[in-house]
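Enquirer: okay, sequence plus prediction incoming.
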Amino acid sequence: MTRVLLADDHAAIRAGLRLLLEQGGVEVVGEAADGHAAITNARALRPDVVLMDVRMPGVDGIEATRVITGEGLADVLALTTFDLDEYVLGMLRAGAVGFLLKTTSAAALVDAVERVAAGDGVLAPEVTRRLLADLVAAAPPAADPSGAGPVVAADGTASAAASGVDLVDTLTPRERDVLACLGAGMSNADLAAALVITEATAKTHVSRVLAKLGCASRVQAAIVAVEAGVVRG
């Protein structure tokens, strides 16, 4: 059973999410009313997935996501009321593997949580392509004028994509193919079909690409693919 930690500053929303998830066969192992509590509980409970709100008092969802994914505590799925570019891009660059709006259906929410726990992202390919194209064009990672690396964005996140682009040349031809598939928003199953390999092999390749690029999630790698111009022909 997939184990989930809920992070949202509204108790009523947490209660509703708990009910929906538990009815769908997902175990809710804990709750957090702010980012600090989310980090603390993630360290203690080691859930499979943290369902993370973006706007919370004190430590917000972006900072909490950066810590949780940076420490390898859990995968993070953003769940927010606000479909705003700065929030979406901030969460993805902080390491979230995808995002959903709070208007999503119960079935879609449970499916997304299960997919994240299985190692996939949760953005539909067409949505991924639109977001990556629009968001990267609207808010490209800033270069450090000293040449020392990526700078920290206004929301407190550092762009993994900025440094990841510099590492694309370290990938093998097959790994570049995998990165291109990630840039197209493909799931592991779609990637396996496109490259005529098994899904297990696809997962292995994805893990190696993430490690080489220093990306915390496949969505960060997709941003790297777009920014580096690595696309499927």
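Expert: It's in. Numbers count the residues shown, from 1 in each chain.
Enquirer: use CA for all of it now, contacts and neighbours both
Expert: Fine.
Enquirer: and the helices in this protein?
Expert: 11-23, 35-45, 61-70, 85-94, 106-117, 125-138, 160-165, 173-183, 188-195, 199-213, 218-228 (DSSP state H).
Enquirer: and those, which is most packed in?
Expert: helix 218-228 (a mean of 26; mean count of other CA atoms under 10 Å).
Enquirer: what's it in contact with?
Expert: 92-93, 95-98, 120-121, 132-133, 136, 160-162, 164-165, 168, 179-180, 182-185, 206, 209-210, 213, 215, 231 (CA atoms under 8 Å, 6 or more residues apart in numbering).
Enquirer: residue nearest the centroid of this structure?
Expert: Nearest to the geometric centre of the chain sits Val97, at 1.8 Å (CA atoms, centre = their mean).
Enquirer: okay, one more to line up with it:
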Amino acid sequence: MIHILVVDDNSFITGGLEIILGTMDGIEVVGTAADGAEAVAFCQEHEVDVVLMDVRMPGMDGVQATKVITETTQTKVIILTTFDDDAFILKAIENGAKGYLLKNNDPQMIHHAIVSVMQNQSIIQDEIWDKVKRSLQDEVMPAAPDLSGLHLTAREMDVMKAIASGLSNKEIAKNLFISEGTVANNISALLGKLGLDHRTQLAILYLTGKIGGVEG
């Protein structure tokens, strides 16, 4: 059974999600919270597998709460919001969010995201990732960041560059003349070596030269 906490300052939203999620096999909503501080306290006191977290809330917002929850518990956070603001997206990802979805997704997409993050996968829907990529590419300076301090292999750098360009594993494999399995292995190795959680963080690191405590 996957234990879920729903966090939103709109009781209509939390109530609706509680009903919808309650109909899904293998999922149990163990609580709701109206702000980030409540969410942090609940996760630290109860067994919660996944938090569905809104972004803009009074007091501690969802981005701040995500950082505390991921640093102090084993709980995984999926941002579920109506806001696709660049700053929120980037900060939530940097703070350890495993997923970023808009609330207009159908229930099955939310269910898929929950199951995926429990399998240590990240879920960021395509339109959000495209927005992140455009934002980073607009901000990046003409001279690419120096990542030599990360001590990556040439192949790992090629894979990071391809990820930052928005290519899928299949497209990366085709461009680099390697198998999709090799691409996946390289990505796993990169994440482990750099202490990151998912490919979006790799893209941010490649384009900006830093993410969280990692710098090139």
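Expert: Good, I have the coordinates. Since the model is a prediction, treat every value here as computed from it, not as a measurement.
Enquirer: make CSV out of the helices of the first structure and add distance to Met1 of the first structure.
Expert: Listed next are the helices of the first structure as CSV, based on distance: least, CA to CA, whole Å:
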stretch, distance to Met1 of the first structure
helix 11-23, 10
helix 35-45, 15
helix 61-70, 21
helix 85-94, 26
helix 106-117, 9
helix 125-138, 27
helix 160-165, 31
helix 173-183, 27
helix 188-195, 21
helix 199-213, 21
helix 218-228, 23
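Enquirer: quick one: contacts for the counterpart of the residue nearest to the centre of the first structure in the second structure?
Expert: Aligned counterpart of Val97 of the first structure in the second structure: Lys98 (TM-score structural alignment). Contacts for Lys98 of the second structure (CA under 8 Å, 6+ apart) come out as 76-78, 117, 121-123, 197-198.
Enquirer: can you do 7 Å?
Expert: Applying CA atoms under 7 Å, 6 or more residues apart in numbering to Lys98 of the second structure gives the contacts 76-78, 117, 122-123.
Enquirer: and those residues, which are buried?
Expert: With burial judged by 16 or more other CA atoms under 10 Å, the buried subset of these is 76-78, 117, 122-123.
Enquirer: for Leu17 of the first structure, give its distance to Arg130 of the first structure.
Expert: 28 Å (CA to CA, to the nearest Å).
Enquirer: Thr104 of the first structure now?
Expert: For Thr104 of the first structure, the distance to Arg130 of the first structure - CA to CA - is 19 Å.
Enquirer: repeat that for Lys212 of the first structure.
Expert: Using CA to CA, we find Lys212 of the first structure at a distance of 25 Å from Arg130 of the first structure.
Enquirer: ok, now Pro47 of the first structure?
Expert: 30 Å.
Enquirer: same question, Ala94 of the first structure
Expert: As for Ala94 of the first structure, its distance to Arg130 of the first structure is 19 Å (criterion: CA to CA).
Enquirer: likewise for Leu101 of the first structure?
Expert: According to CA to CA, Leu101 of the first structure stands 16 Å off from Arg130 of the first structure.
Enquirer: could you do Ala64 of the first structure as well?
Expert: On the measure of CA to CA, Ala64 of the first structure and Arg130 of the first structure end up 26 Å apart.
Enquirer: go on, Ala12 of the first structure?
Expert: If you measure Ala12 of the first structure against Arg130 of the first structure using CA to CA, the figure is 32 Å.
Enquirer: and what of Glu71 of the first structure?
Expert: Taken as CA to CA, the span from Glu71 of the first structure to Arg130 of the first structure is 30 Å.
Enquirer: again with Ala180 of the first structure
Expert: Taken as CA to CA, the span from Ala180 of the first structure to Arg130 of the first structure is 15 Å.
Enquirer: one step back: show me the contacts of Lys98 of the second structure that map onto strands.
Expert: 76-78, 123 (DSSP state E).
Enquirer: quick check, nearest of those residues to Phe88 of the second structure?
Expert: Using CA to CA, Ile78 comes nearest to Phe88 of the second structure of those, at 12.9 Å.
Enquirer: how about that closest one: what's its closest non-neighbour residue?
Expert: With CA to CA, 6 or more residues apart in numbering as the criterion, Ile78 of the second structure has its nearest non-adjacent residue at 4.4 Å, and that residue is Gly99.
Enquirer: equivalent analysis for Val63 of the second structure, please.
Expert: Ala92 (5.1 Å).
Enquirer: got it, and Ala97 of the second structure?
Expert: Val77 (5.0 Å).
Enquirer: hang on, that neighbour packs against Leu101?
Expert: No. Using CA atoms under 7 Å, Val77 of the second structure is not in contact with Leu101, being 11.1 Å away.
Enquirer: mind listing what Ala160 of the first structure touches?
Expert: By CA under 7 Å, 6+ apart, the neighbours of Ala160 of the first structure are 93, 214-215, 220.
Enquirer: gap between the closest residue to Val88 of the first structure other than its chain neighbours and Glu175 of the first structure?
Expert: Excluding the flanking residues, the one nearest Val88 of the first structure by CA to CA, 6+ apart is Phe99, at 7.4 Å. For Phe99 of the first structure, the distance to Glu175 of the first structure equals 25 Å [CA to CA].
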